[in-house]
Every structure is written in structure tokens, then in C-alpha cells.
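Novice: Got a predicted structure here, sequence first:
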Amino acid sequence: MHYNKGTHLIATLHTTEHQLLNTFEAFRTLTENLIETHQLQKLGEVYHNFLPAGYTGVVCLSESHLSIHTWPEHGKVNVDIYLSNYLRNNDGTVNKIYSAIKEHFSATVEQEQYLKR
């Protein structure tokens, strides 16, 4: 059996859509749709809204995880997407999820790093 390395993307995004950085509800809906669209298996999730604004969230997948942390006061979003399903190449799925997240926030990329592991 061939082993496909997982695809791990870590990025810092910038947005002027500060209202999307305040609370997690819209992002959770996006994540649920992405998980269904890409036929991923969610094992659990934790989200937390900070006061006065900002949130963090982690979705544990059988394929690995998605996570986010926002700083509305700086217009920043940190995203971590890792898919390690060794039975298939994950590059396309990671890129589609990442594109959807960037589009959701109308974000520009400040920094990104792809790892194959």
C-alpha cells in the first residue's frame, strides 16, 4: 500500500471584515459545510468566544484537524488545516478549504506555509 503524506497548511490572514472576527458562529457554519462538501469525518469540536471580541476554534477530524484564532482588533486570522488521510492526496482538499476560508473573510494572505508530513 502506498503512503501519501498529509498536507498541513498554516496561515495568517488579514481582513477588514472585523465583524466576522468577533464571534465564531458564522465560521462554525462555514466549517460544517466544508466538512460535508469534502466528505470529511468530524470527531469533535470546541469553539470559544472571547470578551470583548475574538474567538478560537478547533475541529478534530479523523483525517486530522482544522483550527482558527482571530484578533479583531488587528484584523488577523490564524488558520491551521491539516489533512493526513494517507490513502489519498490531500493537496486539493486543503487548497479548496483554504480558498473558502479566505473568501469567507475577504482576506489577504500575510503569511502561509505548506508542510508535507
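Specialist: Happy to help now that I have it.

Novice: Going by C-alpha atoms from here, please, whenever you check contacts or count neighbours.
Specialist: Noted.

Novice: where do the strands sit along this protein?
Specialist: Taking DSSP state E as the test, the strands found in the chain are 7-14, 42-49, 55-61, 64-71, 76-83, 108-116.

Novice: Next, the angle from the last one to strand 7-14.
Specialist: It stands for strand 108-116. Here the directions of strand 108-116 and strand 7-14 differ by 170 degrees (axes from the mean of the first three to the mean of the last three Cα atoms, to 10 degrees).

Novice: And for the second one?
Specialist: Interaxial angle of strand 42-49 relative to strand 7-14 (the same axes, to 10 degrees): 20 degrees.

Novice: cool, and the fourth one?
Specialist: Strand 64-71 runs at 10 degrees relative to strand 7-14, counting by the same axes, to 10 degrees.

Novice: Off-centre distance for strand 64-71?
Specialist: Using Cα atoms, centre = their mean, to the nearest Å, the distance from the centre of strand 64-71 to the centre of the chain it belongs to is 5 Å.

Novice: put this beside the first:
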Amino acid sequence: EDDDDDEDDDYDDDDDDDDDDEEEHLPAGQHLLVDMKDVDGTFLNSEELLAQAMVDVVADSRLTLLSYHCHTLVPTGVSCVGVLLESHISFHTWPTEGVITLDLFTCGAAPLMPVLPVIERLFAIPRPPLFEGEEVPKPGVGWSHVLRGFRDAKAHGDTDALSSDDLGVDVLGYLFYDLKEEVASVQTPFQRIDIYNLIDSRSVKIADYQRSLSNDGSYQAQHPDLFAPNKVVFLDGVKQSTSKGDAGYHES
């Protein structure tokens, strides 16, 4: 009887594995695009360093790397692509300009945006100063997140907020914010709350914001409120308020 029970358990486990495999191969995924500037040119022209950074991103993100290939271009630049169990990662570099463009696509339900800090830590390498005392700019990072394919709400969770016009399209899907920083993302029993800090170069220059954080006696440093990011609150993906236009709402 015990053997029969064990066989039943094994059969059940196989069923669970089949269900997991089916879920992993549903026709849906997430696409993360990341553009970086002011990155160290030596790093961007090193096939070895870039390949290691890609391997580390995959490992730190708990993804599975099946194979990868990098190719050094003439006169400069490197292109890499990695095939993942979950889909792919790829990037191309412009060392002279200090630019790298990277994209990461995964299938399945695991959220992809938590990988952003990992990518920034491993790829946004600042260049060394050209002379003593030079103020080296911090690498700029622009990113967008897009839902792809056709998803099953039960298998992939509630993604209405991520596909909404306000949060999903206008914020997460827009690549060209000078600053797009998640302050909080909370799912309560009743609603999802997302808060983002945003800087659009049409209203505030990122250089002015960065200077406002210093103590250099500049106008920006003396009036930091004028150059602060716009803090935007979303409920279930719908914009509720902004710090620039609804200061009283936030203060209350």
C-alpha cells in the first residue's frame, strides 16, 4: 500500500511539473529597455568585462542563462546576446559616446522591474576623471517596461495597473524621462498603490536637480524645491495626484 501511495505522489508531482511547464510557456512576457549614457568607455569596449556583467545580471536576477555570444566590433563597440530559459538579454555599446542600450525580455509571472537596480549597478560604470578635481557626471539611465503577448489573469496575476494608460503607458512605457524612480509599490487587499518620482527635461533639467542636492551655494542648492522631481501617486494604475500640481493633497 505504501508503494502505491508513493506512486500516486510521484504521479501528482509530475502533474505539478506539467502545470509549471505550461505556465512558463504561456504566450506572455515583459520587456525591459534600458539606455545609459556617460558610462566608462573602457568598460564599454571590453568584451570580457561586458560578458561578465551580463552573466552576473542573469545570476543576480535568478534567471537561467543557456548560452551567450559577444562580438567586438571595428573600430569600437561590443554587441552581446544571451539566450535565457526565460527568453533573452542583449545589448550594444558605443564606447566613444559612453552609451549602452540593453534589453531584457522574460516570459512568466515574475516581476521584471526589480532587475533594474541590478542592471544599473553592473553596467552604469562612471568614467574616471580626465584631470584632478574634474566633476565626473553620474551615468544617466533611462528605461521603459512593456507587457508583451497575451496573458492569463489567473496565471500571471493582476496586471491591469501595469497595462493602464496612466502608469503602464505614460510612465513605465515611456523611455525618455531623465529620472524615473519608484518610491513605493504596495498591493493592499483593496487596491494597488504606486508612487513614482519623475523628471521630464521639458520642465526640469536633471543637472539642475543633481546640483540642488549639493551644498555648493548655487541657486539650485539654495532653492531645491524648484528642482525637485514630480512625485506622482497612482491607484490601480490611475493617476491620482502630482506634487507639482497637487501639493496640498500631498501635505495633507
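Specialist: Received the coordinates, thanks. Predicted model, so just to flag it, every value in this text is computed and none were measured.

Novice: Save the strands of the first structure as TSV, and put in distance to residue 91 of the first structure and mean neighbour count too.
Specialist: Formatted as TSV, those follow (distance: least, Cα to Cα, whole Å; neighbours: other Cα atoms under 10 Å):
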stretch	distance to residue 91 of the first structure	mean neighbour count
strand 7-14	6	20
strand 42-49	19	14
strand 55-61	16	19
strand 64-71	14	20
strand 76-83	9	22
strand 108-116	9	12
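
Novice: Can I get the ones you listed in TSV including distance to residue 34 of the first structure?
Specialist: Below are the strands of the first structure laid out as TSV (distance: least, Cα to Cα, whole Å):
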stretch	distance to residue 34 of the first structure
strand 7-14	16
strand 42-49	11
strand 55-61	12
strand 64-71	11
strand 76-83	12
strand 108-116	20
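
Novice: Out of these, the one nearest residue 35 of the first structure is which?
Specialist: strand 42-49 (7.3 Å; Cα to Cα).

Novice: Average offset of the closest one relative to the second structure?
Specialist: Taking mean Cα distance after the TM-score superposition for the first structure, the mean distance separating strand 42-49 of the first structure from the aligned residues in the second structure is 1.0 Å.

Novice: same for that strand, what does it pack against?
Specialist: Secondary-structure packing of strand 42-49 of the first structure (3 or more Cα pairs under 8 Å, 6 or more residues apart in numbering; DSSP states H and E): strand 55-61.

Novice: Which residues does the strand it packs on contact?
Specialist: Residues from elsewhere that reach strand 55-61 of the first structure (Cα atoms under 8 Å, 6 or more residues apart in numbering): 21-24, 40-49, 65-71.

Novice: in the second structure, what residues pair with it?
Specialist: Using TM-score structural alignment, strand 55-61 of the first structure lines up with residues 78-84 of the second structure.

Novice: How about the counterpart of residue 28 of the first structure in the second structure: what's its closest non-neighbour residue?
Specialist: Matched by TM-score structural alignment, residue 28 of the first structure corresponds to residue 51 in the second structure. Nearest residue to residue 51 of the second structure, sequence neighbours excluded (Cα to Cα, 6 or more residues apart in numbering): residue 70, at 6.9 Å.

Novice: Assess the claim that that neighbour and residue 49 are in contact.
Specialist: No - at 10.8 Å, residue 70 of the second structure does not count as touching residue 49 under the criterion of Cα atoms under 8 Å.

Novice: burial measure for the counterpart of residue 17 of the first structure in the second structure, as a count.
Specialist: Matched to the second structure by TM-score structural alignment, residue 17 of the first structure sits across from residue 40. By the criterion of other Cα atoms under 10 Å, residue 40 of the second structure has 20 neighbours.

Novice: And for residue 97 of the second structure?
Specialist: 13.

Novice: which residue in the first structure lines up with it?
Specialist: Under TM-score structural alignment, residue 97 of the second structure pairs with residue 74 in the first structure.

Novice: and the gap between that match and residue 10 of the first structure?
Specialist: 18 Å (Cα to Cα, to the nearest Å).

Novice: before we move on, the earlier item: could you check how far the residue nearest to residue 51 of the second structure is from residue 54 of the second structure?
Specialist: For residue 70 of the second structure relative to residue 54 of the second structure (Cα to Cα), the value is 10 Å.

Novice: quick one: contacts for residue 84 of the first structure?
Specialist: 5, 6, 7, 63, 64, 90, 117.

Novice: Please spell out the PyMOL selection for the buried subset of those residues.
Specialist: For anyone working in PyMOL, the buried entries among the contacts of residue 84 of the first structure, judged by 16 or more other Cα atoms under 10 Å, can be selected with:
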select buried, resi 5+6+7+63+64+90
